[in-house]
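Undergrad: Got a sequence here, can you model it:
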Amino acid sequence: MVMPNIPAFIAWGFITALFIATGWAPNSILGGGGNVNDIGWTGAMTQLSLDPNGHTITTYVGLVGPMITYLLPLLIANTGGRMVYGVRGGVVGTIATMGVIVGSNIPMFLGAMLMGPLGGWVMKKIDSIWDGKIKAGFEMLVNNFSAGIVGAALSIGAFFGIAPLVEALSNALQVAVNWLITAHLLPLSSLLIEPGKVLFLNNAINHGVFTPLGAQQVQQSGKSILFLLEANPGPGLGVLLAYTFFGLGIARASAPGAIIIQFLGGIHEIYFPYVLMKPILIIGAIAGGMTGVAINVAFATGLRGPAAPGSIFAVIAQSPLPDLPWVLLSVIGAATVSFLICSVILRASRKRDLATGNAGDLRAAVAQTEANKGKESSVLGSLVKEGETDTGDAQGDATDRLVKNIVFACDAGMGSSAMGATVLRNKMKKAGVEGVTVTNQAIANLDGTADLVITQRELTERAKGQSPNSQHVSVDNFMNSPVYDEVVDQVKRQNANQTEDANT
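TA: Presented below is the predicted three-dimensional model:
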């Protein structure tokens, strides 16, 4: 629910970083809080507030507060509702979430994660009661009124019942985090975070826990250290640097390229197989993570918004200007400690690995990482060029269907499917193919209009259910599949046939 809406979090983070009172370019109109009488511009939303003397004044609302209070939770709720019951579920889930938003005094991310899918599920169950029983001509009336009534009822119930419970839970989590910070124990969180990342719980940890709590802290203090706990690229960089200098075989050869993807691209999963090859290296990652957190705690640093993906560029962009040197120091410190410890471990086992021929099985480690993830990864697959053996298979309706709209689909509609779409677009361009669109989206958003849908093999059946009339192609690796050449050839043949038909 959160990942598809990360661009909105980043937009809010930029606006916060720029325009609040302690931002890079303070603006009391966009950041909020400015006195209308002092500025004299009446073209923005305002609210009544009190000055230090207790006198009523009119101040600007700004963008920061409304975005975190309304926009972000409602986007999450709409995504959750759509995942359960399409557009209709998204609408009802969004209506229901308004109840928890106005029924509390904190950003209601957890409430949105609950009420969005719940609203979609309730609407789906209620629609099933009279499915196929509505008289012709009354469908729109019944559908609109039923959704409106259900949404209103859920919103009221959420206002009185769910909002207080979620607010209490959120406050309890916030108190626990504050206690860890006050007690100087926050670095110990790396004992859970770093192993969790390698087991592919990184998105659940970062976007499911730290992003909602961090956004709440930003509203209170303008920044949050929670955005740096999982997203710091330093520990992974240290692991990959150690392999670059002291690794063996394919692991050493591929590590420099992995550094570019991990540190600059922000795709942390690229270093997980390197840890799985030698699980003891998790000690280096944990120590590096603890070092980075300790530095950030010592200098009271934080980010304005989530660094997603966890690229060094995203970290820099979301850093408050006064905190930037210390944030960079935390990345360097984490990478240095991780590198030193992992280097010692790799050098200590180097002779034994050479003698036994055990240089580490990167292919097995990639397979284990993908098993932890629950699906294949195009980024990881490129490490060992698994795509060279990917034959794929065309499935669905007739392969001579005219292809004008190709869609790459994955769970979230981001990341791997976006990279696959880019690869195929480049192949189409080099082949001189025109008039064909290649896009990417989540499987849940497939609407049946795609002529050809490309998915990873284990997701094809789900895609068929969402878009049964499309031609479906399965691949093992989004980044490097020979199937793409077959698709390009098919489209070229169709274009040639169309040209011949037009000439005759």
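Undergrad: Going by C-alpha atoms from here, please, whenever you check contacts or count neighbours.
TA: Noted.
Undergrad: ok now the stretch of helix or strand M123 belongs to, how far from the chain's centre?
TA: Secondary structure assignment for M123, by DSSP states H and E: helix 109-129. Averaging C-alpha positions (C-alpha atoms, centre = their mean, to the nearest Å) puts helix 109-129 22 Å from its chain's average.
Undergrad: which other helices and strands contact the next helix or strand after that helix?
TA: Downstream of helix 109-129, the first helix or strand assigned by DSSP H and E is helix 139-157. For helix 139-157, the contact count by 3 or more C-alpha pairs under 8 Å, 6 or more residues apart in numbering; DSSP states H and E identifies helix 72-102, helix 109-129 as packing neighbours.
Undergrad: Would you mark the buried spots in the helix holding M123?
TA: 109-124 (16 or more other C-alpha atoms under 10 Å).
Undergrad: Give me the contact list for it.
TA: Contact partners of helix 109-129, identified using C-alpha atoms under 8 Å, 6 or more residues apart in numbering, comprise 1, 72-74, 76-86, 88-90, 92-94, 96-97, 100-101, 147, 150-151, 154, 158, 162-163, 166, 170, 212.
Undergrad: Next, the structure of the following sequence, for comparison with the previous one:
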Amino acid sequence: MTTTSAPARPGARVRVQKFGTFLSGMIMPNIAAFIAWGFITAFFIPTGWTPNETLASLVGPMIIYLLPLLIANMGGRMVYDTRGGVVGTIATMGVIVGTDIPMFIGAMIMGPLAAWIMKQVDKLWAGKIRAGFEMLVDNFSAGILGFALAIGAFFGISPLVTAFSDTLGAGVDFLVLTGLLPLASILVEPAKILFLNNAINHGVLTPLGIEQAAENGKSLLFLVEANPGPGLGLLLAVMFFGVGIARASAPGAIIIQFLGGIHEIYFPYVLMKPILVLSVIAGGATGVATNLIFDSGLRAPASPGSIFAVLIQTANDSYIGVILSVVLSATVSFLVAAIILRASRKRDLAALEGGKDAFGSAVDQNADNKGGSSRVGELLGQGGTATSTTISNVVFACDAGMGSSAMGATVLRKKLKDAGVAGVTVTNKAIANLDASADLVITHQDLTERARGAAPGAEHVSVENFMNSPKYDEVVQHIKGQQS
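TA: I've put the predicted structure just below:
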């Protein structure tokens, strides 16, 4: 079995993905806290479902202290484990106390920065501490550094982050007041197809949306990226007017995308025919415009972007606007995609009859362009023949490690069980959390390059669709062949 090596230098898109993943990695594990805050807000504020002045007193401290500190702790842990998380949290208190607005951006800066500084300080005396003094030095060095960074953040970072946050907020307000916010879809939707969806939503829109929700009780920014309507419209068009594998798999993809909230499932359908990105841009812009017109929004982030999560987080006065934004965005996306697919249907059918499925061909070509394998057999050995590496730990990896990778792991787990294959662990992780324990890493083809860099010693397989890739059967047969 031939192990593919990581590229010497990652491309610009990969670097942007990694940065975006780092930002979203601070938010995603704490989404439950945001949802809890959203429920408390929805129930107990004066305009909530069951107003309660006493319990409403939880809202302010949670958004001012709890949520930013959770973000800072996670950012610090990503850089320097628990020690980095503690120092990052201490330093972030300086930013929080130094301003009167929710410091999500400040937390995303100070958490990782403080952890990195702590890591460099520890290197200064690594291996030089006398036995018995390790705990004393560790605790006092972290405490003194946290003390200094908190004061520095109060006087130095807090004013800068406040000015930056005010500038971003003013920019969003300008787009809202001028009615230009729908144009954001021109950037957001193509970026989603490049797997920057979590970075955009949780790295940029969620912090800004939380600040708006704290002031107004809701924000439409939570629906700029998370609206499931554009993806639903595209998949419906593929289901009615597509051909081959794309058409056959679209109904299942609709369930995963619209009800399950895993938007990554529709990305390959756009990649098969890139001009289809116009449909989701039009749908996204329509949804944003609808929320602008009806002044509607969500109380907290909808994550995952399921219609159920969207409705649960919808503000009391926004149900009509939010529901219409989903319906109208799906309608517009469907109509634009239908026109595109109908115009090329004869050509696609001819190609299909000639033995070339546009969906599969585009996938294979894209895998080659990204440096990924388009044939599992080439990577794992022909006919399931045992190779030098015995596969006992399979890891599905995606951007956040929670959505599409979990779905793929479930599918492969079932296939292995049905084939009578035992002794193989199948898990899902974020690409950033990959380590040397993985024997085989399965990723979407657009993420394989990053996965190779994170786990260079593992075998890597690229798939175009986590839900029903034919490569799963080849992986199962290969592992079964190893055990025979």
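Undergrad: Just give me the mean distance for stretch 145-157 of the first structure relative to the second structure.
TA: When the second structure is overlaid, stretch 145-157 of the first structure sits 1.1 Å from its aligned residues on average, using mean C-alpha distance after the TM-score superposition for the first structure.
Undergrad: which bit of the second structure covers that stretch?
TA: In the comparison with the second structure, stretch 145-157 of the first structure aligns to the range 140-152 (TM-score structural alignment).
Undergrad: Give me the distance between that stretch and the centre of its chain.
TA: The answer for stretch 140-152 of the second structure is 33 Å, by C-alpha atoms, centre = their mean.
Undergrad: Same check on stretch 153-162 of the first structure?
TA: So, by C-alpha atoms, centre = their mean, the centroid of stretch 153-162 of the first structure is 29 Å from its chain's centroid.
Undergrad: what's the span of it from first residue to last?
TA: Terminal residues of stretch 153-162 of the first structure are spaced 13 Å apart (C-alpha to C-alpha, to the nearest Å).
Undergrad: Which helix or strand contains the aligned partner of T206 of the second structure in the first structure?
TA: T206 of the second structure maps onto T211 in the first structure when the alignment is built from TM-score structural alignment. T211 of the first structure belongs to helix 211-221 when assigned by DSSP H and E.
Undergrad: so that helix versus helix 72-102, what angle?
TA: 70 degrees (axes from the mean of the first three to the mean of the last three C-alpha atoms, to 10 degrees).
Undergrad: Can you tell me which helices and strands helix 211-221 of the first structure packs against?
TA: helix 163-182.
Undergrad: what's the counterpart of T79 of the first structure in the second structure?
TA: For T79 of the first structure, the residue aligned by TM-score structural alignment is M74.
Undergrad: Any figure for the gap between the closest residue to that match other than its chain neighbours and M118 of the second structure?
TA: In this structure, M74 of the second structure finds its nearest non-sequential neighbour in M26, 5.4 Å apart by C-alpha to C-alpha, 6 or more residues apart in numbering. Separation of M26 of the second structure from M118 of the second structure (C-alpha to C-alpha): 18 Å.
Undergrad: Skipping adjacent residues, who's closest to the alignment partner in the first structure of V176 of the second structure in space?
TA: Superposed on the first structure with TM-score structural alignment, V176 of the second structure falls opposite I181. In space, and not counting its chain neighbours, I181 of the first structure is closest to V297: 7.3 Å by C-alpha to C-alpha, 6+ apart.
Undergrad: and the one you found, what does it touch?
TA: So V297 of the first structure contacts 181, 184, 186, 225 (C-alpha under 8 Å, 6+ apart).
Undergrad: Before I go, just wanted to say thanks for your time.
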